[in-house]
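Enquirer: Predicted coordinates and the sequence they were generated for:
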Amino acid sequence: MGKSITLKNSRYTPVILHIAGIRGVTAGTGNRRSAGLRKDGFIFVYRTAALLLAAALLTAGCGGSGRADTEDSAEAYQWLDDYEPVSREPLTLTRWETDNLEDLERAGEIFEQHTGVEVRLQILTWDDYIKMLDRDFAEGEDPGLFRLHPYFAQKYIRQGSIRNLSDMPFEDLPELTALQTDTIMSIYRMGDDIYGIPLIGGVCSALWYNKSIFDDCHLQYPDAGWSWEDVADAAAIIQKSGKGYDGIRLSDTNGEEGYYNIIASYGGYVINDIATESGMAKQETLQAMDLTADMIREGMPSYEEMQTSAIYEDFIAGKTGMAILGSWRVPSLLDNAYALEHMDCTVLPFAETTGIRGAAINSSCWSMWSGTGRAEDYWNLLRTMTVYTIMEKGNTDEILPVSAREKKKYADGGFPFHLEAYSDLFQGSPAVDPVNRVQIPWSLDTDTWNRILIRSMRKAWKDPDHMRQYCTEAAAEINEALEQEGVQYSMAYIRRDSATAACCIIDTDARKIRYFADGGKIRFTGVYTGDFENGAAVSYGSSGIEEYIRFRDPGDPGILLVRDAFGRTWTFEKTDLREAFELIRSSS
């Protein structure tokens, strides 16, 4: 059992973190700058105090070896002994997530042992994390090796705050290269330039349930054969059982643990994949939100009751029958005695009208500030983290953010929950397919329209009878926000010389082209090299399709000529982006 560490300072409010099986107060908020507290009001972890203390306690009371790496693994880090750091000043790892801290700590210890450079781990709340990045980038201060999230990645990349990592020695990290799938990396690439590096395959959600509550209400446990309609029925039975349970809790502020997956299963969307239009008023989305409204009315507590407690806390306290939980919750569930005895999970349900499951995929990446002078140091720290992951966990492509300690603990008997639900949804399985895997919605300025969406969903959670009205109003406001945001894709072209219209949406910043035809049913995303005055070669990735594109008259962007893979040449006329997409939809 982990030991309790309390590091008290009257100037700070304690924050509980989990490091290597130890629960300790190792962080706080305050309002001064010092060697340990760089930012006003931010939560952080002291490397030199709390983490070394944690390591010492592990050695003394938890069976630790007291060494950062064993003789068997030391050879894996021999390259670090030959590395000469750019600076001997401490390095900082900055993130908002609190999972896997022990693995980062161990990797930091290994890096320090071989290089003599101290590694500090800084943990912030989500809101303060964004404030810190905004302030650091504006003031020209290095935030360290930090996490980049889909919600704000494009904003920071396009404003020039994120370092292009394409010149880094990727040959040293083939395992990371394998993680750079189209689904994950579409947000973190601008043409051939790379601005983020994943360390795990990504995250998604699963349906969790309380077995004891289902037993008490004489219900069968959810499984892969359940639809969202089955979930709604079970939630209503639990809610109305008179036994004090809530049927289900869905988040109105975090779509990944709320309605994103339901919308995807019905074939709807929050915003389209070129960020020009909201889908909240589309029929498929409205059908999904009708089902959501049914669960709010019949299977959830009153809105006033929901404001007094958090979804996850109520679930692990045994008050709720079901919840949609992201894979980032797994470490804390594995560490919760009540959850281990009473809970389990299964894949997300399908929609009865489509027979398809929806899975909203999210993957954050490690990134660096464009003005950093220590890119090589951060890169080698990232390489150390990767080697540690491979040495201790055997791979980097898993989507469960479990620590090496937890993975080894359950190596023989398997995890106590059916955690394959996450990998089946993320990677695919005959038992659960078909799955509509969608990246969580994002744009150049996600925060603006997401605030609109949250405001509307709060109204809908309070008044589910008018769900459709709030969704429709949200769509109109989001469309205005997207228009104000500016056209991400700076040029749009429509093809009118065939029976079925097609369009090309060109983002000159990202050197990316998206091609749509047949009402948007045919779609490819490619990157181009060269320019349109002299000719640009376009590669559409895994599809194997290649094209050649140029302006008909150099210097005049009015007409675009596209020579396809079959040698045919098509003529595209420049048009307004919204008009282009409207024409495509109307042609289906």
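Expert: Structure's in. What do you need?
Enquirer: Please count neighbours and contacts with C-alpha atoms only from this point.
Expert: Fine.
Enquirer: So Tyr388 is in contact with Glu109, correct?
Expert: No. The pair Tyr388 and Glu109 does not pass the contact test of C-alpha atoms under 8 Å, sitting 10.8 Å apart.
Enquirer: end-to-end on stretch 442-451?
Expert: Stretch 442-451 stretches 13 Å from its first residue to its last (C-alpha to C-alpha, to the nearest Å).
Enquirer: in it, what's buried?
Expert: Within stretch 442-451, the residues that qualify as buried are 442-446, 449-450, counting by 16 or more other C-alpha atoms under 10 Å.
Enquirer: likewise stretch 308-320?
Expert: By neighbour count on 16+ other C-alpha under 10 Å, the buried set for stretch 308-320 is 311-312, 314-316, 318-320.
Enquirer: Please apply the same query to stretch 370-377.
Expert: 370, 372, 374-377.
Enquirer: Out of the buried residues of stretch 308-320, which comes closest to Ser87?
Expert: Each of those was checked against Ser87 using C-alpha to C-alpha; the closest is Tyr312, at 42.3 Å.
Enquirer: Could you confirm that closest one falls within a helix?
Expert: Yes. Following the definition DSSP: H, G, I helix; E, B strand; the rest coil, Tyr312 is counted among the residues of a helix.
Enquirer: how far away is it from Thr529?
Expert: For Tyr312 relative to Thr529 (C-alpha to C-alpha), the value is 47 Å.
Enquirer: Then Gly255?
Expert: As defined by C-alpha to C-alpha, Gly255 lies at a distance of 36 Å from Thr529.
Enquirer: out of the two, which sits in the more crowded spot?
Expert: For Gly255 versus Thr529, the count of surrounding residues by other C-alpha atoms under 10 Å is larger for Gly255: 22 against 15.
Enquirer: Which parts of the stretch 351-500 of the chain are strands?
Expert: Counting by DSSP state E, counting those that start in this stretch, one finds strands in the stretch 351-500 of the chain at the ranges 357-361, 365-367, 435-439, 491-495.
Enquirer: Pick the most deeply packed of those strands.
Expert: Among these, ranked by average contacts under mean count of other C-alpha atoms under 10 Å, first place goes to strand 357-361 (a mean of 26).
Enquirer: adding another structure so you can compare the two:
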Amino acid sequence: MHTQRISGQAGQTGRRWGALAAAAALVLGAAACSGGSDGKSAGGKVELTYRIWDSTQQPAMQKIVDAFEATHPSVKVKIQLTANQEYWTKLQADATSGSAPDVFWMNGPNAQLYESNGMLLPLSDKLAANGVNLADYPSSLVSLYQHKGKQYGIPKDFDTVGLWYNKKLFDAAGVKYPDDTWTWQTVQEAARKLTDASKKQYGILAPAFGQENYYNTIFQAGGSVISADGTSSGYDQPAATAGLKFWTDLIKDGSSPSLKSMTDTFPSQFFESGKVAMYYGGSWNSSTFAKNSALKDDVDVAVLPQGTKRAVVIHGLANVAYAKTKHPDEAAALVAFLGSKQAAEIGAKESGVIPAFNNTQQAWVDATPGFHLQAFLDELPYAMPYPTSKNTSVWQTQEPITFAPAWEGKSDVGAVAQKMADLMNTALSKEK
């Protein structure tokens, strides 16, 4: 996703999204502007602009656009590639000036900000006419792009998190590989057995990452990060403390490197060094690990171990249309096609991400043989939407800062959880 994936991971789709903490006022000012592409191309066709942020996906996106143009001969689509590091800043500026692209990629943390400020074209009344059935996508992903009863985005792709493990280290320690019977206790026991201080070998990595780590364990403990109505934090609940403590305990007993070590060396790179037995990582890691010739034959992945229940965070992109596009019908048609089965099948084979359209994911699994990537799909029945609010970044950027003392062993987990709840509730109260 990705850049710092919403909590701290780097990966291929460039999804560790840039913050828009100060964007609301600017976006509000943009609502009165006209925008989108100029109108007609030199050939008399309607010209639409489509902005993306991942160069590795551009060839696949171009093939999908070509397929759209073949069935919509009166429309020409121009792809705009903007690097992830600049994407959100540029989009904010373009929305403010009224020159945002007709169609563009959107993510969960920023969706409500754009939706609530009238910057996205409502699609609800355009779905049926364009052959879109929201039941064709995971419901937990669809809900990320709904606001006040309206649908603003059509899911493009998604990611979930699995337990990556090093088979070589497991074999050497005589520990059985992870499977769907594993629980938190199994992980803790295995991590201790797989740790060998004399070899500087660790059983697991426990960074303070939300999407990859503590969001999952909070959900597995029966807790929440944010209330269903988006008005209050879940960090002041015992389940949240339990979900956080799972990770701090792993550092405390020496099964994981220290927070400083995981800051100096990014966790996925730590795992790739072959000195760590387990890593909670995303589906996005598969392509990177597959390219590591020294690692690819030694690692595999399983579904996440369960706490009091099974749960995993799901996140993914959606395609959206600019509210002030001069061509709302054509833009809506493009968004619909980008989320179609045909587009998903192209993307599954060539983009490296899991397509959101149900039952099109097998091509993604088959594209990277050697890993049990089916694990990421097996988790869909209990997937939980990535926690968001109108101004997600305002409170989310405070999580690693607030939790750091607990990860360093300098503060009580419950105390930092309460502090985060207070910060978050203050931020949420200003969103009303």
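Expert: Ah, there it is. A quick note: this is a predicted structure, and the numbers were derived from the prediction, not measured.
Enquirer: hang on, the earlier thing: just put the strands of the stretch 351-500 of structure 1 in TSV and tack on distance to Ala54 of structure 1.
Expert: What follows is the strands of the stretch 351-500 of structure 1, written out as TSV (distance: least, C-alpha to C-alpha, whole Å):
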stretch	distance to Ala54 of structure 1
strand 357-361	34
strand 365-367	25
strand 435-439	37
strand 491-495	55
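Enquirer: hang on, Ala323 of structure 1 in a strand?
Expert: Yes. According to three-state DSSP, Ala323 of structure 1 belongs to a strand.
Enquirer: That one: neighbouring residues, count only.
Expert: A count of neighbours around Ala323 of structure 1, defined by other C-alpha under 10 Å, yields 25.
Enquirer: Confirm for me that it is in contact with Tyr209.
Expert: Yes. Contact between Ala323 of structure 1 and Tyr209 holds when scored by C-alpha under 8 Å: they sit 6.6 Å apart.
Enquirer: any common contacting residues for those two?
Expert: Shared contacts of Ala323 of structure 1 and Tyr209, defined by C-alpha atoms under 8 Å, 6 or more residues apart in numbering, are not found at any residue.
Enquirer: Onto which residues of structure 1 does stretch 182-190 of structure 2 map?
Expert: Aligned using TM-score structural alignment, stretch 182-190 of structure 2 spans residues 226-234 in structure 1.
Enquirer: from the chain's centre, how far out does the matching stretch sit?
Expert: Computed by C-alpha atoms, centre = their mean, to the nearest Å, the separation of stretch 226-234 of structure 1 from the middle of its chain amounts to 26 Å.
Enquirer: ok, now how distant is Asn172 of structure 2 from Tyr214 of structure 2?
Expert: Not quite, residue 172 of structure 2 is Ala, not Asn. Computed as C-alpha to C-alpha, the Ala172 of structure 2 to Tyr214 of structure 2 distance reads 29 Å.
Enquirer: can you check Asn133 of structure 2 too?
Expert: For Asn133 of structure 2 relative to Tyr214 of structure 2 (C-alpha to C-alpha), the value is 33 Å.
Enquirer: what do we get in structure 2 for Ala288 of structure 1?
Expert: With the correspondence set by TM-score structural alignment, Ala288 of structure 1 lines up against Gly243 in structure 2.
Enquirer: what secondary structure does the closest residue to that match other than its chain neighbours sit in?
Expert: Distances taken as C-alpha to C-alpha, 6 or more residues apart in numbering put Ile218 closest to Gly243 of structure 2, at 4.1 Å, once the chain neighbours are dropped. In three-state terms, and counting by three-state DSSP, Ile218 of structure 2 is helix.
Enquirer: Could you point out the longest strand of structure 1?
Expert: strand 522-531 (DSSP state E).
Enquirer: how about that strand, aligned to which bit of structure 2?
Expert: The aligned range for strand 522-531 of structure 1 is empty, by TM-score structural alignment.
Enquirer: And stretch 256-265 of structure 1, by the same measure?
Expert: Taking TM-score structural alignment, stretch 256-265 of structure 1 hits residues 211-220 over in structure 2.
Enquirer: what sits up against that stretch?
Expert: Where contact means C-alpha under 8 Å, 6+ apart, the residues beyond stretch 211-220 of structure 2 that reach it are 5-9, 161, 206-208, 210, 224-225, 239-244, 246-247, 280-282, 306-313, 384, 386.
Enquirer: What lies in contact with stretch 307-317 of structure 1?
Expert: 249-251, 320-323, 325, 336, 338-339.
Enquirer: Out of these, who's the most crowded?
Expert: When neighbours are counted as other C-alpha under 10 Å, the busiest of the contacts of stretch 307-317 of structure 1 turns out to be Met322, with 29 neighbours.
Enquirer: Which position in structure 2 pairs with that one?
Expert: Using TM-score structural alignment as the criterion, Met322 of structure 1 maps onto Met278 of structure 2.
Enquirer: hang on, that match packs against Gly203?
Expert: Yes. Under the criterion of C-alpha under 8 Å, Met278 of structure 2 makes contact with Gly203 at 6.0 Å.
Enquirer: what residues do these two have in common as contacts?
Expert: Overlap between the neighbourhoods of Met278 of structure 2 and Gly203 consists of Ala191, taking contacts as C-alpha under 8 Å, 6+ apart.
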